[in-house]
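S.K.: Got a predicted model here, sequence first, then my questions.
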Amino acid sequence: MASGEDKRVTCAVLIIGDEILSGRTQDTNLRDIARYLGVIGVDLAEARTVPDVLEEIVDALNALRSRYDYVITTGGIGPTHDDITADAVAAAFGVELEEHPEIMAMMTARWGDQLNAARRRMARVPVGGALVKNPVQGPPGFTIGNVFTLAGVPQIMRGMLEDVGPRMRGGRPTVSRTVRVEGSGEGQIAEPLEAVAKAHPDMSLGSYPFFSAEGYGSNLVIRSRDPEQLSAVVAELIDALRRAGIDNVKEMAVA
């Protein structure tokens, strides 16, 4: 795992749920987590999706938490029988589950005599774990070691992220700039783009084609942690494109 404040800080996302793999539910959490991590300078290095199978969750979690600085899991912490993420996290760390008193108090205040066995499942936290605040609704998530276990419901997950970020050791935030090329396909821009990319292997250059009523082209997105270097490479890319005979090039306004 990365260490030292000048090193790259990494995170993996483990998406848990049969409903994601079956296509019944479209995942948006990965996108939101990636955007959030980028702002705080943490690189999303890998993402996996696994079914509601205890052994598969444990295997994936152990692989990811040993490789990256942090792991965020989403899904599987609800009240039903197939919500087994808490069980899997506890098994991965070799600890028992316990009903967290703070969650129990919160749930008792809300449901009183209606606090049944299914709802009590949501109060289970691995021994040694700490809570992740839930500002939206329902019980909180939890964290143990370098793992943050969050809800799968997007709105709730996003709220929980606000408590996760301050606990992470951030790196230097990634800055991005976009160069828009209109009227030229990827085949035309491939050579100058590749040349610039090879000259700057420490930066990320991506090509994203678009097709609209106004025409077609590509948005070339350059990412770096060094704003000065980024500006220089943007200028270098625009120059390389124009020297290749591609004139309809402009940098998009920085958001």
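M.R.: Arrived safely.
S.K.: all contacts plus neighbour counts: C-alpha atoms, from now on.
M.R.: Noted.
S.K.: got a list of contacts for the longest helix along the chain?
M.R.: In the chain, with assignment by DSSP state H, the single longest helix is helix 227-243. Among residues not part of helix 227-243, those counted as contacts by CA atoms under 8 Å, 6 or more residues apart in numbering are 175-177, 179, 189, 192-193, 196, 222-224, 247, 249-250.
S.K.: Take this one as well and set it beside the first:
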Amino acid sequence: MKVAVVTVGDELLAGRTTNTNAAWLCEQLDDRGVDVERVTTVPDRVGDIARVVNEYRAEYDAVIVTGGLGPTHDDLTMEGVAAALGRSLEEHDDALAWLETNGYTRDDLATGTADLPAGARALHNETGVAPGAVLEDVYVLPGVPSEMKAMFETVASEFTGTPTYREAVVADEPESALLDRIADLRERYDISVGSYPGESVRIELTGTDEATVAEAAAWLREQVESP
């Protein structure tokens, strides 16, 4: 399963808010064996949201959009997603009924709180107010991290793939000096290899067979100088 993550918010692009939602979602999806192939941040503009969502849903199995939900002037994500799929926004009976069951009345809710794209499945917000939605292969989640995490858990089982296994080997050598051994490693084992320099070099081995990854890590540890 291949997925794109779209985060929405002018504050993300201005650097006023750190994009922790994207990192958390990528980690959760990766743990489920799902390949995240795009992470994109777009401003609070309907046209930008619609264009990116429409492009990505044609390329990937699912698109997760987070941020910009609610009834305020800059909460435009639902409108953008509706535009991408050629739907109208309308008051969602299930979303409204859930909110009323959980202590809200129509008078409590700002106009548009329960408006979702026509035909969407509502995702209820256990820790906030604004509902999310699933429309075909597009999942729309809140931007507040606690709300996003709780809502994602309700649909996490819909994201599946081949589990991957990882091991890290730390080498106390310059990265350039390790190139021949990394090339040898790739020839010997059916794994992916990434190297990340710092005070030492962390070499990360990834594969779909746990035994192969463990064997490759053991071989590499014998070939490099440890810190």
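M.R.: Looks like it came in fine. For clarity, every value in this text was computed on a predicted model and none was experimentally measured.
S.K.: Just give the TM-score of the two.
M.R.: Between these two chains, after superposing, the TM-score reads 0.90 (TM-score structural alignment, normalised by the length of the second structure); 225 aligned residues with a CA RMSD of 1.9 Å.
S.K.: Mind checking which of the contacts of helix 227-243 of the first structure are in helices?
M.R.: Using DSSP H to define helices, the subset of those located there is Ile189, Pro192, Leu193, Val196.
S.K.: list the buried ones in stretch 193-206 of the first structure?
M.R.: By neighbour count with 16 or more other CA atoms under 10 Å, stretch 193-206 of the first structure contains the buried residues Leu193, Val196, Ala197, Met203, Leu205.
S.K.: repeat for stretch 71-85 of the second structure
M.R.: By neighbour count with 16+ other CA under 10 Å, stretch 71-85 of the second structure contains the buried residues Pro71, Asp75, Leu76, Thr77, Met78, Glu79, Gly80, Val81, Ala82, Ala83, Ala84, Leu85.
S.K.: Which residue range of the first structure does it align onto?
M.R.: Stretch 71-85 of the second structure falls opposite residues 79-93 of the first structure when the two are matched by TM-score structural alignment.
S.K.: residues in contact with the matching stretch?
M.R.: 16, 52-55, 57-59, 61-62, 75-77, 96-97, 118-122, 124-127.
S.K.: now stretch 115-126 of the second structure
M.R.: Contacts made with stretch 115-126 of the second structure from outside it, assessed by CA under 8 Å, 6+ apart, are listed as 78-79, 81-82, 87-92, 94-95, 98, 130-136, 147, 150-151, 154.
S.K.: distance of the corresponding residue of the second structure for Val58 of the first structure from Asp44 of the second structure?
M.R.: Under the alignment defined by TM-score structural alignment, Val58 of the first structure is paired with Ala50 of the second structure. Noted for Ala50 of the second structure: a distance of 11 Å to Asp44 of the second structure, by CA to CA, to the nearest Å.
S.K.: before we move on, what about Val224 of the second structure?
M.R.: Here the criterion is CA to CA. By it, Val224 of the second structure lies 49 Å from Asp44 of the second structure.
S.K.: Settle it for me: which of those two has more neighbours?
M.R.: Asp44 (21 against 16; other CA atoms under 10 Å).
S.K.: Now do the SS call for the more buried one.
M.R.: The assignment at Asp44 of the second structure comes out as coil when based on DSSP: H, G, I helix; E, B strand; the rest coil.
S.K.: Does it touch Gly68 like I think?
M.R.: Yes - in this structure Asp44 of the second structure lies within contact range of Gly68 using CA atoms under 8 Å: 7.1 Å.
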